[in-house]
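> Prediction below, plus the sequence it came from.
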Amino acid sequence: EDVITPIIGMIGGFDFSSFVITVNNSNIAIGNFINAVINFLLIAFVLFSIIKAMNKAAAVVKKPEEEPAAPTTKICPYCKSEIAIEATRCPHCTSQLEG
């Protein structure tokens, strides 16, 4: 507990943990609140960086996309209906199909 802010206090010359405001004979430890906010922001930044790196790594290892499946239907050249690709005669207009 309170590992990071004393280090910041040594660098900046001010220790937040001892910062107290007195209002109507009651002490409000504003320094502890500042410590909690700084700790939260540092932990949030570290987690954000880790998750961002993991997402970037997952995008690199992304599975190759599947090739589109071969078509199973075609359009009748006479009536423009959708029919099976193996059909030799259109079931809608009964036209003889080539191939």
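Everything's here; your move.
> make it CA atoms for all contacts and neighbour counts henceforth
Fine.
> helices or strands up against the top helix by length along the chain?
As assigned by DSSP state H, the longest helix anywhere in the chain is helix 30-60. For helix 30-60, the elements it packs on are helix 4-12, judged by 3 or more Cα pairs under 8 Å, 6 or more residues apart in numbering; DSSP states H and E.
> Put this next to the previous one:
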Amino acid sequence: MAKFFQEFREFAVKGNVVDMAVGIIIGGAFTLIVQSLVRDVMNPVIGLLVGGIDFSRLFFVLREGSVSAPYATLAEAQAAGAVTLNLGLFLNAVVSFTIVALAVFMLVRAINRLKREEVEAPKSPVEKACPYCFMTVPIKATRCGHCTSDLSAPREA
């Protein structure tokens, strides 16, 4: 049993698990911000542009509840036990997803751009051409493995 807890502790404190947990927490907070942006900022503006429609109130009654229709709000319909098709809430979710996906795309794009801009140190050559037979040999070779020429002596012109 002690070994189980030791393995669990090692798993739980690994860098990847902690990084994932932080990402999920930040993602949850970011989702709340995006939902508020959609609900409180974008939807009223879009509603004004399309004739005053409040998307959060856009629903269709499929079956009336204990109190007959019409229902002024979705909450009123749900309180009456009506079965509703909540298109407005779905549209809000689609807009929220689109904004989150765009933000993640922009973040990944910026990270990829930074990775491309990292200047890699030029690598030292590991091979050279034999000046006699022009075959490739290791840079530290003192004799060509193809023509057996001595590579440490300067080539005569």
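Done, it's in. None of the values given here were measured: they were computed from a predicted structure.
> So after superposing, what's the score?
Laid over one another, the chains give 0.63 as their TM-score (TM-score structural alignment, normalised by the length of the first structure), with 91 aligned residues with a Cα RMSD of 3.4 Å.
> re the thing from before, quick one: distance of the helix or strand following the longest helix of the first structure to the chain centre.
Where DSSP states H and E defines the elements, the next helix or strand beyond helix 30-60 of the first structure is strand 73-75. Averaging C-alpha positions (Cα atoms, centre = their mean, to the nearest Å) puts strand 73-75 of the first structure 40 Å from its chain's average.
> same question, stretch 26-43 of the first structure
Counting by Cα atoms, centre = their mean, stretch 26-43 of the first structure comes out at 30 Å from the chain centroid.
> go on, stretch 47-66 of the second structure?
33 Å.
> Return the residues in contact with the most centrally placed residue in the second structure.
Per Cα atoms, centre = their mean, the C-alpha nearest to the average position across the second structure is that of Val104, at 5.0 Å. By Cα atoms under 8 Å, 6 or more residues apart in numbering, the contact set of Val104 of the second structure is empty.
> Next one: the nearest residue in space to Pro44 of the second structure that is not next to it in sequence relative to Glu64 of the second structure, how far apart?
Leaving aside its sequence neighbours, Pro44 of the second structure sits nearest to Asp54 (Cα to Cα, 6 or more residues apart in numbering; 6.7 Å). To Glu64 of the second structure, Asp54 of the second structure is 22 Å away according to Cα to Cα, to the nearest Å.
> Helix, strand, or coil at the closest residue to Phe11 of the second structure other than its chain neighbours?
Counting by Cα to Cα, 6+ apart, Phe11 of the second structure lies nearest to Val17, which is 7.4 Å off, once chain neighbours are set aside. Following DSSP: H, G, I helix; E, B strand; the rest coil, we place Val17 of the second structure in the helix state.
> any idea how far Val17 of the second structure lies from Leu107 of the second structure?
According to Cα to Cα, Val17 of the second structure and Leu107 of the second structure sit 21 Å apart.
> returning to that earlier point: quick one: what's aligned to the residue nearest to Phe11 of the second structure in the first structure?
Matched by TM-score structural alignment, Val17 of the second structure corresponds to no residue in the first structure.
> And for Arg63 of the second structure?
Checking TM-score structural alignment: Arg63 of the second structure goes with Asn24.
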